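[1] Got a sequence here, can you build the structure:
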Amino acid sequence: MSITLRQLEIFIAVAETAQVTKASKKLFVTQSAVSMALAELENQLGGSLFDRHGRSLILNARGRYLLPQAKDIVAQVANIESIMSERNDTLGGSINIAASSSLGNYILPYLIGAFKKSHPKVMVTMLVYNTKIVEGMVVDGTVDIGFVEGEINNSNLKIRPWFKDELVVLTSPSDPLANNDVFDVAKDMKDCKWVMREKGSGTAAIFHEKMKGYLDEVNVVFETGHPESVKRAVESGVGIGCLSALTICREVENGWLKALKVEGVDMKRQLHIISRKDRPVNDALVEFLVFCDVMSVCEEENVCLSSPWKLQSLLARHSAGKKR
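    Model (predicted):
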């Protein structure tokens, strides 16, 4: 389970009042709720944050380290509503999106959710397919815009770089490779069984392009059409897989999967936004594209977007930075 905003708020209240009783009154919650949230936070962080002195709780070194960061995160989230409300909340219209699997399932729902809070009158529709199908839907005008992982070469399309992503090798915790910190292509490829995305998938296409010097050694034992299927198959021990680092954040955080950076091959890839050159762009879509620009800082900050709170924190920092 990920750290929650409420846990951080309770931690701050206890740090400022030095007592569970006073913190509970300050937050209008029960003492047991404060104690439980604090215990869960300490368990998730692997150690205590306070030294107990009678009925008082005094921050220890770990707690003193966490406190300013916790305050910063809470402040950023508290400001997100006011930051976003500064945008024009009378904007209307509709946006029809098609997205490839990794982006449509793991990135865009959080972005669309945050965008809708700022622009509730804009209707957003999103369909999720693989890169090749998304390309076709944009070309034939079924959707306004596409978000893709694979390479696109079509003279009728405007191709806009979005942000860079990195593919990683994933293993089950019981796989011998899980004892390593990296996947060494030259040494570790032999005898591996692979769980792969289907043909037409942007992830599969990039994997084959990046690993073209080693394809003779790639033994594919299972091919599937969705990242979740890849993850479950790897978790159950069918083999190892290769997916975007952004798609496996929760599994890695919970210890269900181990992610290995690839050594010997650059596995970074450029993600793109595609649209037809001759298709007019409405105000709602222009605003949404501006909103999506926040992801351009994702690579620099190595953000792992495993929860809406992490995206909101990123949005707040990005908006505050643009104001300075």
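[2] For the rest of this, base every contact and every neighbour count on C-alpha atoms.
    Noted.
[3] How far off centre is whichever strand or helix holds Arg269?
    Here Arg269, judged by DSSP states H and E, is contained in strand 268-276. Distance of strand 268-276 from its chain centroid, counting by C-alpha atoms, centre = their mean, to the nearest Å, is 17 Å.
[4] Quick check: which helices or strands does it pack against?
    helix 131-139, strand 145-148, strand 157-171 (3 or more C-alpha pairs under 8 Å, 6 or more residues apart in numbering; DSSP states H and E).
[5] so how far is stretch 163-170 off the chain centroid?
    11 Å.
[6] Need the residues that contact that stretch.
    183, 234, 240-246, 257-262, 267-272, 295-299 (C-alpha atoms under 8 Å, 6 or more residues apart in numbering).
[7] Enumerate the positions of it that are buried.
    Using 16 or more other C-alpha atoms under 10 Å as the burial criterion, the residues of stretch 163-170 that qualify are Phe163, Lys164, Asp165, Glu166, Leu167, Val168, Val169, Leu170.
[8] and the closest residue to the second one other than its chain neighbours, how many neighbours does it have?
    It stands for Lys164. Excluding the flanking residues, the one nearest Lys164 by C-alpha to C-alpha, 6 or more residues apart in numbering is Gln270, at 4.6 Å. When neighbours are counted by other C-alpha atoms under 10 Å, Gln270 registers 15.
[9] Looking at the helices and strands packed on strand 268-276, spot the one closest to Ala284.
    strand 145-148 (12.1 Å; C-alpha to C-alpha).
[10] this one as well, want them side by side:
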Amino acid sequence: MERVLASQATLHKLEVFCLVCELQSVTRVAERMRVAQPVVTAHLRFLEEKLGVRLFERSGRRLVLTLAGERVHKWASDIITRTHELERELDLAIDGELGSAVVAASMTVASYVLPPLFTAFRRLNPNGGITVQVSNPQLVTAAVRDGTCDFGVCMLDPRHDVDGLNVERLWTERLVLVAARDDSSVGDGATPQEIEALPFVSSPRNQVRREAEEDGLHAHGIVNRRVLLEFGHPEAIKQAVRSGAGVAFVMETSVRDELARGLLRRVATPEIDLPVPVFLVHRRGKSFSGFQARLVDFVRTAAVDDHPPSILTPA
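    Sure, this is the predicted structure:
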């Protein structure tokens, strides 16, 4: 076999191949890339000729990987990931930064936990920079896999595909029930039967936080809630509750300020506990710089007794 990388098997061809693996269709890849279908087909044919193996076979309208294709996909994904990591590290070296990290995080963690946590870290490590990408858990793990971030901090659905990733539990968030100060539909506490009758504001069903909420409530026999409004960001949920739209289960860390200022009130649910674990995710074999390793350790040690890190104030 000729040496593949010594010829025109560029990174672009490998990226096209991996995209076909993901979308299972030359047509969809061509539409995504805004190129003609023969261009995509030519890239695939080139790789097959150079490697001397078939990469795909048809299953109905889908393209599925052969056994050889699966091995090539694993190799190509690793090449692309390591290249993205190297490009970022070289860019940082050119810019003269002494340390830098890119972190992908799910919305609540990125909005309410990481800002004070990373501010405290920067006081201890002033010569470096941190970029936080706010996303949903699925895109967090995708960014970890393709090397566009160094590690992720997020909630994970138990059904989430974490193949090839190291997953480490950091702490446990808890969903707490909140209402507007003057909401007369609910008192200081609520039973499962009373909760089932309340009007709710929640996140959309396709979000991991909503699925965790539903699964937890179902385990307590609550299966017929009335969700009247859905918002994709915790700030919007809290504003809707403050406006009297209904009650909501929200992450305790996301509502600390409103509870302390009396803008919202917490409704006790002694019969219901809704834990949501938060995880550290990074690619297996990922080599952390000194700055990144210190940041990972700082995040690891920030939680005490499985509780989320407290809001930190300047020393």
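[11] Can you give me the TM-score here?
    Overlay of the two chains. TM-score (TM-score structural alignment, normalised by the length of the second structure): 0.63; 216 aligned residues with a C-alpha RMSD of 2.2 Å.
[12] ok, back up a step: among the contacts of stretch 163-170 of the first structure, which ones are in helices?
    When DSSP state H is applied, these are split such that Val234, Cys298, Glu299 fall in helices.
[13] From these, list just the buried residues.
    For those, a burial check counting by 16+ other C-alpha under 10 Å picks out Val234, Cys298.
[14] can you put the ones in helices among the contacts of stretch 163-170 of the first structure in a markdown table and add distance to Leu67 of the first structure?
    Listed next are those as a markdown table, based on distance: C-alpha to C-alpha, whole Å:
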| residue | distance to Leu67 of the first structure |
| --- | --- |
| Val234 | 38 |
| Cys298 | 24 |
| Glu299 | 26 |
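[15] number of nearby residues for the nearest residue to Pro192 of the second structure once chain neighbours are set aside?
    Computed as C-alpha to C-alpha, 6+ apart, the closest residue to Pro192 of the second structure that is not its neighbour in sequence is Ile222, at 6.5 Å. A count of neighbours around Ile222 of the second structure, defined by other C-alpha under 10 Å, yields 17.
[16] now do Gly262 of the second structure
    Based on other C-alpha under 10 Å, the number of other residues close to Gly262 of the second structure is 11.
[17] dump the residue contacts of it.
    Applying C-alpha under 8 Å, 6+ apart, the residues near Gly262 of the second structure are Arg181.
[18] let's see it at 10 Å
    Gly262 of the second structure is in contact with Ala180, Arg181, counting by C-alpha atoms under 10 Å, 6 or more residues apart in numbering.
[19] re the thing from before, what about the residue nearest to Pro192 of the second structure, distance to Glu194 of the second structure?
    Ile222 of the second structure sits 10 Å away from Glu194 of the second structure when distances are taken as C-alpha to C-alpha, to the nearest Å.
[20] again with Val103 of the second structure
    40 Å.
[21] which one of these two has more residues nearby?
    Val103 (25 against 13).
[22] how about that one, what's its partner in the first structure?
    If you follow Val103 of the second structure across to the first structure using TM-score structural alignment, you land on Ile97.
[23] wait, is that match part of a strand?
    Yes: assessed by DSSP: H, G, I helix; E, B strand; the rest coil, Ile97 of the first structure belongs to a strand.
[24] Any figure for the gap between it and His272 of the first structure?
    Using C-alpha to C-alpha, Ile97 of the first structure is found at 13 Å from His272 of the first structure.
[25] Can you state the residues of the second structure onto which the strand holding Arg269 of the first structure aligns?
    Mapped onto the second structure using TM-score structural alignment, strand 268-276 of the first structure spans residues 275-283.
[26] List the buried residues in the matching stretch.
    Applying 16+ other C-alpha under 10 Å to stretch 275-283 of the second structure flags Pro275, Val276, Pro277, Val278, Phe279, Leu280, Val281, His282, Arg283 as buried.
[27] Name the nearest of these relative to Arg62 of the second structure.
    Arg283 (28.4 Å).
[28] which residues touch the closest one?
    So Arg283 of the second structure contacts 81, 141, 143-147, 149-152, 162-167 (C-alpha under 10 Å, 6+ apart).
[29] Just give me the neighbour total for Val262 of the first structure.
    If you count neighbours by other C-alpha under 10 Å, Val262 of the first structure ends up with 19.
[30] no, scratch that, I was asking about Phe183 of the first structure
    21.
[31] Which secondary structure elements does the longest helix belonging to the first structure sit against?
    When the first structure is parsed with DSSP H, its longest helix is helix 61-85. Packing contacts for helix 61-85 of the first structure, counted by 3 or more C-alpha pairs under 10 Å, 6 or more residues apart in numbering; DSSP states H and E, involve helix 5-17, strand 50-53, strand 56-59, helix 108-118, helix 308-323.
[32] The match of strand 268-276 of the first structure vs the first structure, mean deviation?
    Compared with the first structure after fitting, stretch 275-283 of the second structure deviates on average by 1.1 Å (mean C-alpha distance after the TM-score superposition for the first structure).
[33] where does Ser184 of the second structure land in three-state SS?
    From three-state DSSP, the assignment for Ser184 of the second structure is coil.
[34] Tell me which residues touch it, please.
    Gly244.
[35] which residue in the first structure lines up with it?
    Aligned partner of Ser184 of the second structure by TM-score structural alignment: Pro176.
[36] JSON lines for the helices and strands packed on helix 61-85 of the first structure, including mean neighbour count and distance to Asn282 of the first structure?
    Compiled in JSON lines, these are given as follows (neighbours: other C-alpha atoms under 10 Å; distance: least, C-alpha to C-alpha, whole Å):
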{"stretch": "helix 5-17", "mean neighbour count": "20", "distance to Asn282 of the first structure": "36"}
{"stretch": "strand 50-53", "mean neighbour count": "14", "distance to Asn282 of the first structure": "54"}
{"stretch": "strand 56-59", "mean neighbour count": "18", "distance to Asn282 of the first structure": "53"}
{"stretch": "helix 108-118", "mean neighbour count": "17", "distance to Asn282 of the first structure": "16"}
{"stretch": "helix 308-323", "mean neighbour count": "17", "distance to Asn282 of the first structure": "23"}
